[in-house]
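Asker: coordinates only, sequence not included:
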């Protein structure tokens, strides 16, 4: 037996169809808005990633430049010392006293450069032996406090209180 739709049934079915249509349209609009937001977020992520790469590259370039030119000022100061040495060697008719004076002036000029760049001399004569700053070449029996520097064979140097080269020393041997 076939069911017959009454006019009320037809109106009810149409009403149900119209009720679902706005919900489906609203749902599709929401999906489209979410897809657009997702695309925008993807674009922002790509932008942030690219910006991060640019920052990393620029920082790497800056570090490379800093390494290359870190000694530029120091080197410029040393050139003046080199010029003084070259001038001394170019003199033809000089006696030992004038050479000595020239070398002393050049040594003072070099010490001035060292001071400007925080390079300190380590000359521990008469001080307690410090293995962090001194390198003992020998220990000799002598009068005086044991483990005291008796003589300095070669001065040491420190840059900003960090040892560049330890002083080579002879130390009084404990008895």
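Answerer: Done, it's in. Keep in mind that what you see is a predicted model, and the values were worked out from it rather than measured.
Asker: Every contact and neighbour count from this point should use C-alpha atoms.
Answerer: Noted.
Asker: Could you identify the helix or strand that succeeds the biggest helix by length in the chain?
Answerer: In the chain, with assignment by DSSP state H, the single longest helix is helix 7-69. As assigned by DSSP states H and E, the chain's next helix or strand after helix 7-69 is helix 72-90.
Asker: From the chain's centroid, how far away is that following helix?
Answerer: Relative to the chain's own centre, helix 72-90 is displaced by 28 Å; criterion: C-alpha atoms, centre = their mean, to the nearest Å.
Asker: Pull out the buried positions in the next helix or strand after that helix.
Answerer: The element immediately downstream of helix 72-90 (helix or strand, assigned by DSSP H and E) is helix 96-116. Across helix 96-116, burial judged by 16 or more other C-alpha atoms under 10 Å covers 102, 106, 109-111, 113-114.
Asker: Save these as a markdown table, and put in distance to residue 40 too.
Answerer: Shown next, in a markdown table, are those (distance: C-alpha to C-alpha, whole Å):
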| residue | distance to residue 40 |
| --- | --- |
| 102 | 73 |
| 106 | 67 |
| 109 | 64 |
| 110 | 62 |
| 111 | 63 |
| 113 | 58 |
| 114 | 58 |
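Asker: thinking again about what came up before, how distant is the longest helix of the chain from the center of its chain?
Answerer: For helix 7-69, the distance to the chain centre is 40 Å (C-alpha atoms, centre = their mean).
Asker: take a look at this one as well, against the first:
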């Protein structure tokens, strides 16, 4: 039992040594903790840098794909319209290929082709501007000349060339002759 008492009771010198050892251990832990913390922070920084690079690369890919999509849309925007016009061109070619046609058959063929073209125009929201006897509108009509007429002043007397709109936006104004007071 005497040995048990010796281990349980420490001399002041042993207590001091134990305290120094504990302090040294705590100091080592304290020195170690900032190094570990720095290592953790450096690792987190590297992960954040990798994530930023990924996001940046993804943004570049999206921008590049958007430019490609816009370029394709620009190149092929008229694809459907062009395909519809090919049928009109085919009708004209067929009419020109006929060798023994009469003027009447040519006229009938041209009328059918004109109807076919108007059908294409309707399908793609292209509308005629044929403003005979309407008031002159400088946004939709281009006056070529004015003539004295019995019609009310500033009224369209004749249309030299029809105009066209695409989705209510003027593609080409109608060329018109406008009345003026006598």
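Answerer: Structure's in. What do you need? Please read these numbers as outputs of a predicted model, since none were measured by experiment.
Asker: Tell me how they score on TM after superposing.
Answerer: After superposition, the two chains reach a TM-score (TM-score structural alignment, normalised by the length of the first structure) of 0.91; 170 aligned residues with a C-alpha RMSD of 1.7 Å.
Asker: out of the buried residues of helix 96-116 of the first structure, who's nearest residue 135 of the first structure?
Answerer: Among the buried residues of helix 96-116 of the first structure, residue 114 lies closest to residue 135 of the first structure (C-alpha to C-alpha), at 21.8 Å.
Asker: The second structure: which residue goes with the closest one?
Answerer: Residue pairing (TM-score structural alignment): residue 114 of the first structure is matched to residue 121 of the second structure.
Asker: Quick check: the gap between its match and residue 137 of the second structure.
Answerer: Separation of residue 121 of the second structure from residue 137 of the second structure (C-alpha to C-alpha, to the nearest Å): 23 Å.
Asker: so how far is residue 119 of the first structure from the residue lying closest to residue 77 of the first structure once chain neighbours are set aside?
Answerer: Nearest residue to residue 77 of the first structure, sequence neighbours excluded (C-alpha to C-alpha, 6 or more residues apart in numbering): residue 113, at 6.3 Å. From residue 113 of the first structure across to residue 119 of the first structure, the span is 8 Å (C-alpha to C-alpha).
Asker: One more: residue 107 of the first structure?
Answerer: 14 Å.
Asker: just checking, the residue nearest to residue 77 of the first structure touches residue 75?
Answerer: No - with contacts counted by C-alpha atoms under 8 Å, residue 113 of the first structure stays clear of residue 75, the gap being 9.8 Å.
Asker: check contacts around the most centrally placed residue in the first structure.
Answerer: For the first structure, the residue nearest the mean C-alpha position is residue 63 (6.7 Å; C-alpha atoms, centre = their mean). Shown in contact with residue 63 of the first structure (C-alpha atoms under 8 Å, 6 or more residues apart in numbering): no residues.
Asker: Need the counterpart of it in the second structure.
Answerer: By TM-score structural alignment, residue 63 of the first structure lines up with residue 70.
Asker: In the second structure, what sits opposite residue 145 of the first structure in the alignment?
Answerer: Under the alignment (TM-score structural alignment), residue 145 of the first structure maps onto residue 152.
Asker: cool, and residue 91 of the first structure?
Answerer: In the second structure, residue 91 of the first structure lands on residue 98 (TM-score structural alignment).
Asker: Report how many residues lie close to its match.
Answerer: Per other C-alpha atoms under 10 Å, the neighbour tally for residue 98 of the second structure reads 11.
Asker: Roughly how far does it sit from residue 89 of the second structure?
Answerer: For residue 98 of the second structure, the distance to residue 89 of the second structure - C-alpha to C-alpha - is 15 Å.
Asker: what do you get for residue 95 of the second structure?
Answerer: In terms of C-alpha to C-alpha, residue 95 of the second structure sits 10 Å off from residue 89 of the second structure.
Asker: more neighbours, these two?
Answerer: residue 95 (17 against 13).
Asker: Contact partners for that one?
Answerer: Contacts of residue 95 of the second structure (C-alpha under 8 Å, 6+ apart): 106, 109.
Asker: so how far is residue 88 of the second structure from it?
Answerer: Distance from residue 95 of the second structure to residue 88 of the second structure, by C-alpha to C-alpha: 11 Å.
Asker: can you check residue 122 of the second structure too?
Answerer: Residue 122 of the second structure is 14 Å from residue 88 of the second structure, by C-alpha to C-alpha.
Asker: what do you get for residue 13 of the second structure?
Answerer: 112 Å.
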